[in-house]
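A.B. asks: quick one: sequence plus predicted model below, questions after.
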Amino acid sequence: MLATSTTSLLQNLSVSLFSKILLIEQANLQSVVETQNEQIQRTLLYALIPVVVGFSFIVFVIYRAKRESLFRQKEAEFKLSLAESELKMLRSQINPHFIFNCMNSIHHYMHSHDTAGAADYLIKFSQLIRHVLETSSQRMVSLADEVESLKNYMQLEQLRMNNAFEFNVEIHKEIDPEQIHIPPMLLQPFIENSIWHGVNHDGKTGKINVMLGIKDDRHVQCIIEDNGTKPVEKMSHDLSHVVKKTSLGIQLIHQRMETINQLYQSEAGFMLEDRLNEQKQILGKRTTVTLPFED
């Protein structure tokens, strides 16, 4: 009886001890699992931090690039607007300079009492002024219109100077003057320079040749040659003796070309040089003008 009770007690103690050990093991296992879960979560968190930082950096770079692109676009638009305003201002300065020279010629006819010549001159002058007024607000004009205006101007100067010079305008066959468009009123001051400073007044007939051709796929080239070998003195009837006049023509053209280069990203420019023979004697002047064009 005693042995049976002892055996039963030992069994109960064993079961109780086993249960406690099992509970302890379960608790330890649960703790290990929780620890592992925490480690896994921590590892995932550490792994996600670089991803989040990298993604945030990419978003920041994209945002900054778009912001800088928008800023550059606005800056470019502002510069274009400013360049166009400067271009209009320069054109408005060139026109009075050009008109003054024509009025000077009309004054010559009045001075010499040649009413018929004055009437003929006024008709051509009105045609020329119409061209100036129509093109002063235009960004580009056809080469045909610009050449026609140059011919009109040279005819006016021929009348004023009693046919002291001859002129010829040659357009290369590769150019369609109706399709090519160039900035207006840029060639006239160089023609004026050849007439006023390049044509001799010593009895020798002056000659002016104007040659137009394609320089490259973005520019046309105009070469103006004359046979003048000495400066021309002002005549007594020249209005610049009595009217204050600054030599603006070439100076304004230089400024306008700089603005055009900014506006069109072009390489407009000009070069003045002497024409020499083999003996290094001056035969005349040559002006090479490069202008952007559009089809």
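C.D. replies: Arrived safely, thanks for sending.
A.B. asks: rest of the way, CA atoms for contacts and neighbours
C.D. replies: Will do.
A.B. asks: which other helices and strands contact whichever helix or strand residue 154 is part of?
C.D. replies: In this assignment (DSSP states H and E), residue 154 forms part of helix 143-160. Counting contacts by 3 or more Cα pairs under 8 Å, 6 or more residues apart in numbering; DSSP states H and E, helix 143-160 packs against helix 2-111, helix 115-135, strand 165-171, helix 188-198.
A.B. asks: isn't there a helix covering residue 231?
C.D. replies: No - applying DSSP: H, G, I helix; E, B strand; the rest coil, one finds residue 231 to be coil, outside a helix.
A.B. asks: OK, contacts around residue 166?
C.D. replies: Contacts for residue 166 (Cα atoms under 8 Å, 6 or more residues apart in numbering) come out as 158, 205, 206, 207, 208.
A.B. asks: where's stretch 150-163 relative to the chain centroid, distance-wise?
C.D. replies: Relative to the chain's own centre, stretch 150-163 is displaced by 34 Å; criterion: Cα atoms, centre = their mean, to the nearest Å.
A.B. asks: returning to that earlier point: can you pick the most crowded of the contacts of residue 166?
C.D. replies: Counting neighbours by other Cα atoms under 10 Å, residue 208 comes out on top of the contacts of residue 166 with 24 neighbours.
A.B. asks: before we go on, here's another structure to hold up against the first:
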Amino acid sequence: MAWILYKRRAKVTQEIGVLQTELGQSTANLDFLRSQINPHFLFNTLNTLYGTALQENSERTAQGIQMLGDMMRFMLHENHQRQILLTREVEYMRNYIELQSLRTSTSPNISLETSIEDVVAERWIAPMLLIPFVENAFKHGISLKRKSWIRVTLHYEADKLYFDVYNSTHPKQELDLEKDHSGVGLENVRQRLALLYPGKHELLIRETPQEFFVHLTLQLSGTAQQ
């Protein structure tokens, strides 16, 4: 009996050792892959593509590459901060809308209207707080077969940000893999607002079979929270 227990224990110890070795190799491989995908390499590649597009007189392509690079820098350097300047959040949102405009500009049935004011005052906001509403509008409000529209407005006055997103909606396809996950991003934003801006925000969402409307009023601070 003692011999059997010893052999079983030795076998378990050996299996644990094999797993630890495999895990170490997997971690090393993951670190190696991460080291290969260097952000500076990606940015340099984008700069090269940007220069090539300009040489070929592809101004729209160059513009798209430049905006994509700006968005990547935002995601890499500012997305993980607790707060960023409102101007940077607005700039990221503008780049996103412009990139989407390049994709939908050839569709006559799609109307995109924006009125995004420049915010001169130095105000701070949690990153990626506004963009989910715009992403949701493009994800669920655009159809290449039906008339669609998106309207985005942003206004800042007296320490308050007023943000509206209004878009058409269309019946979800049965084969849409994400149809059961719609609203997850908005619920996440709702929770973040409740946690980060208690008593300092108002979020109204109205939905009908034909349209989706979001209104956000947010009181912002002139100093960054540490």
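C.D. replies: Yep, that arrived. The structure presented is a predicted model; accordingly, all values stated were derived computationally and were not measured.
A.B. asks: sorry, back to before: just give me the closest of the contacts of residue 166 of the first structure to residue 24 of the first structure.
C.D. replies: In terms of Cα to Cα, no member of these lies closer to residue 24 of the first structure than residue 208, at 115.3 Å.
A.B. asks: does the counterpart of the closest one in the second structure belong to a helix, a strand or coil?
C.D. replies: When the second structure is aligned by TM-score structural alignment, residue 208 of the first structure is paired with residue 151. For residue 151 of the second structure, the assignment made with three-state DSSP gives strand.
A.B. asks: ok, now residue 287 of the first structure?
C.D. replies: Assigned by three-state DSSP, the conformation of residue 287 of the first structure is strand.
A.B. asks: would you agree it is in contact with residue 226?
C.D. replies: No - contact status for residue 287 of the first structure versus residue 226: not in contact, 9.0 Å apart, counting by Cα atoms under 8 Å.
A.B. asks: more neighbours: these two, which one.
C.D. replies: residue 226 (27 against 21).
A.B. asks: show me the longest helix that occurs in the second structure.
C.D. replies: helix 2-36 (DSSP state H).
A.B. asks: what residues sit buried inside the helix or strand that that one is followed by?
C.D. replies: Using DSSP H and E, the helix or strand that follows helix 2-36 of the second structure in sequence is helix 39-55. Within helix 39-55 of the second structure, the residues scored as buried using 16 or more other Cα atoms under 10 Å are 43, 46, 47, 49, 50, 53.
A.B. asks: now helix 39-55 of the second structure: which residue numbers in the first structure?
C.D. replies: Against the first structure, helix 39-55 of the second structure falls on no residues (TM-score structural alignment).
A.B. asks: need the residues that contact that helix.
C.D. replies: By Cα under 8 Å, 6+ apart, helix 39-55 of the second structure touches 59, 61, 62, 63, 65, 66, 69.
A.B. asks: how about 6 Å then?
C.D. replies: Contact partners of helix 39-55 of the second structure, identified using Cα atoms under 6 Å, 6 or more residues apart in numbering, comprise residue 62.
A.B. asks: what about it, distance to the chain center?
C.D. replies: Relative to its parent chain, helix 39-55 of the second structure has a centroid offset of 22 Å by Cα atoms, centre = their mean.
A.B. asks: just give me the match in the first structure for residue 79 of the second structure.
C.D. replies: Checking TM-score structural alignment: residue 79 of the second structure goes with residue 136.
A.B. asks: which ones are touching that match?
C.D. replies: Applying Cα under 6 Å, 6+ apart, no residues qualify as near residue 136 of the first structure.
A.B. asks: just to revisit the earlier point, from the buried residues of helix 39-55 of the second structure, which single one is nearest residue 20 of the second structure?
C.D. replies: residue 43 (36.1 Å).
A.B. asks: how far away is the closest one from residue 73 of the second structure?
C.D. replies: Per Cα to Cα, to the nearest Å, residue 43 of the second structure is found 8 Å from residue 73 of the second structure.
A.B. asks: residue 184 of the first structure maps to what in the second structure?
C.D. replies: Matched by TM-score structural alignment, residue 184 of the first structure corresponds to residue 127 in the second structure.
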